[in-house]
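Asker: Here is a sequence with its predicted model. Questions after.
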Amino acid sequence: MKKNTILGITIPNESRISILEKILKYIDRPTGFLHIISLNPENLVITTENELFRKVVETAQMTIVDGIGIVLAGRLLSVEIGERVTGVGLMEELIKRASNRCLRVLMIGGNKNLALRLAECYTDQFPETKFKGLQGIEDIKNIKKEEETKIFSIVATYKPQLVFVAFGSPGQELWLDRHKKEFAGCVVMGVGGSFDYLSDNIKRPPVFIQKLGLEWFYRLVNQPWRWRRQLRLIKFIWLVIKQKVKKN
């Protein structure tokens, strides 16, 4: 197993500033498709269960270290890891940068009209930037052809430079990878539940909890139905320990 990997996935070793500079450089001179994937313990475990998702993560143009669990695993495994950059934090930063560049931003997903409401909120906050929101797909596991037709018709006419998709992982990443042709020239990123936090639909954890990397625990307390998802955290710990033993 490569030195800079956890569960076989290469872990980035970059600063927040370096990540932002690369994204903004791409926006200035777009070529192909820039897919950003947030890495956390849950989706690293999914890469061990879903070969297609693993390939999507391995071939992504950019990955960021989102979950604190990856940071801790890196210390245990002596893996060099860059600055932790949460998905919601990067989305916020890119939107602020977009406001200085008068970019076109498209938000897809979330429950009901959440993306539309969030786009309207940002339009009021940053009137010089163009924001557009649409629900897009009602059920990522049961996509309707007419839903995709509508989305890509809007993409073709609106020509967004930044695209944020909230369908949940791994569905959002698999969907974006399947449609790299339709999103050519775009910076695309799956952001999971970020729309809920940014719209204040769900209260964000206090700053001290965010700094401790305990957002996952805060969400579990406030959304107990998420407990099944935390089972992957247990599996992640087990797989990391196995990697440590094998390494020694």
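Answerer: Sure, I can see it. Numbers count the residues shown, from 1 in each chain.

Asker: CA atoms for contacts and neighbours, from now on please.
Answerer: Will do.

Asker: give me every residue that touches N43.
Answerer: Taking CA atoms under 8 Å, 6 or more residues apart in numbering as the criterion, N43 is in contact with 169-170.

Asker: Now do the same for it: helix, strand or coil?
Answerer: helix (DSSP: H, G, I helix; E, B strand; the rest coil).

Asker: Walking through the protein, point out its strands one by one.
Answerer: With strands called from DSSP state E, the chain shows them at 5-6, 9-10, 34-39, 62-65, 104-109, 130-134, 162-166, 187-190.

Asker: Show me the one of those that comes nearest S78.
Answerer: Comparing the strands of the chain against S78 with CA to CA, the closest turns out to be strand 5-6 (9.9 Å).

Asker: Need the contact partners of stretch 107-125.
Answerer: Applying CA under 8 Å, 6+ apart, the contact partners of stretch 107-125 are 129-138, 163-167, 193, 195-196, 198-199.

Asker: hmm, try it at 6 Å
Answerer: 131-136, 163-167, 199 (CA atoms under 6 Å, 6 or more residues apart in numbering).

Asker: Now distance to I9 too, for these, in a markdown table please.
Answerer: Below are the contacts of stretch 107-125 laid out as a markdown table (distance: CA to CA, whole Å):
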| residue | distance to I9 |
| --- | --- |
| F131 | 34 |
| K132 | 34 |
| G133 | 32 |
| L134 | 32 |
| Q135 | 31 |
| G136 | 30 |
| V163 | 25 |
| F164 | 23 |
| V165 | 23 |
| A166 | 23 |
| F167 | 23 |
| S199 | 32 |
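
Asker: take a look at this one as well, against the first:
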Amino acid sequence: MTTLSCQKELRPEVMNLLGMPFHAVNFDRTVELLLNLVRTRQGAYAVTANVDHLVRFHRCPELRDVYFQADLILADGMPLVWASRLLGTPLPQRVAGSDLFPALCRHAADEELSVFLLGGARGSARRAAALLKRRHPRLAIGGVYCPTYCFADDPDEQRHALRLIQNARPDILFLGLGSPKQENWIVRNRFACGARLSIGVGVSFSFYCGDIVRAPLWMQKAGLEWLHRMVQEPRRLARRYLIDDRLFLSLFARAWVARLMGRPVGAFQPRQ
């Protein structure tokens, strides 16, 4: 079987959720697909998209191609999963970047793959890397780089970070730059940086090393992880969750009414 035919067989179904494409995969299947991309591709790219991503997808049309270029678009939020089920396009499970990060690192250690950590709060990537190495001695960590606050507007620092990654040539590049900075960086550099797979994981480095305490499992399952995060960082997150993301409720309400009336909800142009 050729690599291309194998990839076609592995390609999951794409669901249209409120006009945005998502791949209908559970967590274990996602890990399998991502590892297959590492083995068979160069410059692959995955997005772990939450409600904030979906809102931005609608408010910023110029960002849509950033998502359409992704090999996998994953639903990182229980509200997305619940909405998909109520609208008749069910996504099987939440696939959180903060869960994928340790899972992929564990598999990378088993398969002797290398990783690179770019971003995160000051020192968090280095602390996460040290903890990963203690837990998985066989894991090859090609490098760690925490950029300055002005990274997105500093071409010299961006070139420096790119050179570090190019020299390391990691199998998996994890980015903790926040969205949409991490996705924009990946789309611009995913082929030039030399990584086989690039994936944005947000605050996962801080979660993993314990700098930020993640919500209890019951809150994650109840779709309340956003509330836990907002309580921890109200000045940064309150406006996003309570005001900006209200568009999600409006989009869902309109789609729900359209479904009840038998009208199509909306279309998208996924990456072929």
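Answerer: Sure, I can see it. None of the values given here were measured: they were computed from a predicted structure.

Asker: TM-score for this pair?
Answerer: Laid over one another, the chains give 0.92 as their TM-score (TM-score structural alignment, normalised by the length of the first structure), with 244 aligned residues with a CA RMSD of 1.7 Å.

Asker: out of the strands of the first structure, which comes closest to L239 of the first structure?
Answerer: Nearest of the strands of the first structure (CA to CA): strand 5-6, 9.2 Å.

Asker: Can you check which part of the second structure the closest one sits on?
Answerer: Strand 5-6 of the first structure lines up with residues 16-17 of the second structure when matched by TM-score structural alignment.

Asker: Next: stretch 196-204 of the first structure.
Answerer: Counting by TM-score structural alignment, stretch 196-204 of the first structure sits on residues 206-214 of the second structure.

Asker: Helices of the first structure, start to end?
Answerer: Along the first structure, counting by DSSP state H, helices occupy 16-28, 41-49, 51-59, 68-77, 87-101, 114-125, 145-158, 171-178, 194-198, 207-212, 215-222, 231-247.

Asker: can you give me the angle the last one makes with helix 68-77?
Answerer: Taking axes from the mean of the first three to the mean of the last three CA atoms, to 10 degrees, one finds that helix 231-247 of the first structure is oriented at 10 degrees with respect to helix 68-77.

Asker: Output the contacting helices and strands for helix 231-247 of the first structure.
Answerer: Applying 3 or more CA pairs under 6 Å, 6 or more residues apart in numbering; DSSP states H and E, we find helix 231-247 of the first structure packed against no helix or strand.

Asker: now the angle from it to helix 41-49?
Answerer: 70 degrees.

Asker: Mind listing what's buried along helix 231-247 of the first structure?
Answerer: 232-233, 236-237, 239-240, 243 (16 or more other CA atoms under 10 Å).

Asker: now swap in stretch 218-231 of the second structure and tell me
Answerer: 220, 223-230.

Asker: Kindly report the same for stretch 150-167 of the first structure.
Answerer: 151-152, 155, 159-167.

Asker: In TSV, list these along with distance to E51 of the first structure.
Answerer: What follows is those, written out as TSV (distance: CA to CA, whole Å):
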residue	distance to E51 of the first structure
I151	27
F152	27
V155	29
K159	32
P160	30
Q161	29
L162	28
V163	25
F164	24
V165	22
A166	22
F167	20
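
Asker: among those residues, which two are most distant?
Answerer: For these, and using CA to CA, no pair is farther apart than K159 and F167, which are 20.7 Å apart.

Asker: quick one: which of the contacts of stretch 107-125 of the first structure is nearest E49 of the first structure?
Answerer: Nearest to E49 of the first structure among the contacts of stretch 107-125 of the first structure, with distances taken as CA to CA, is F167, at 19.3 Å.
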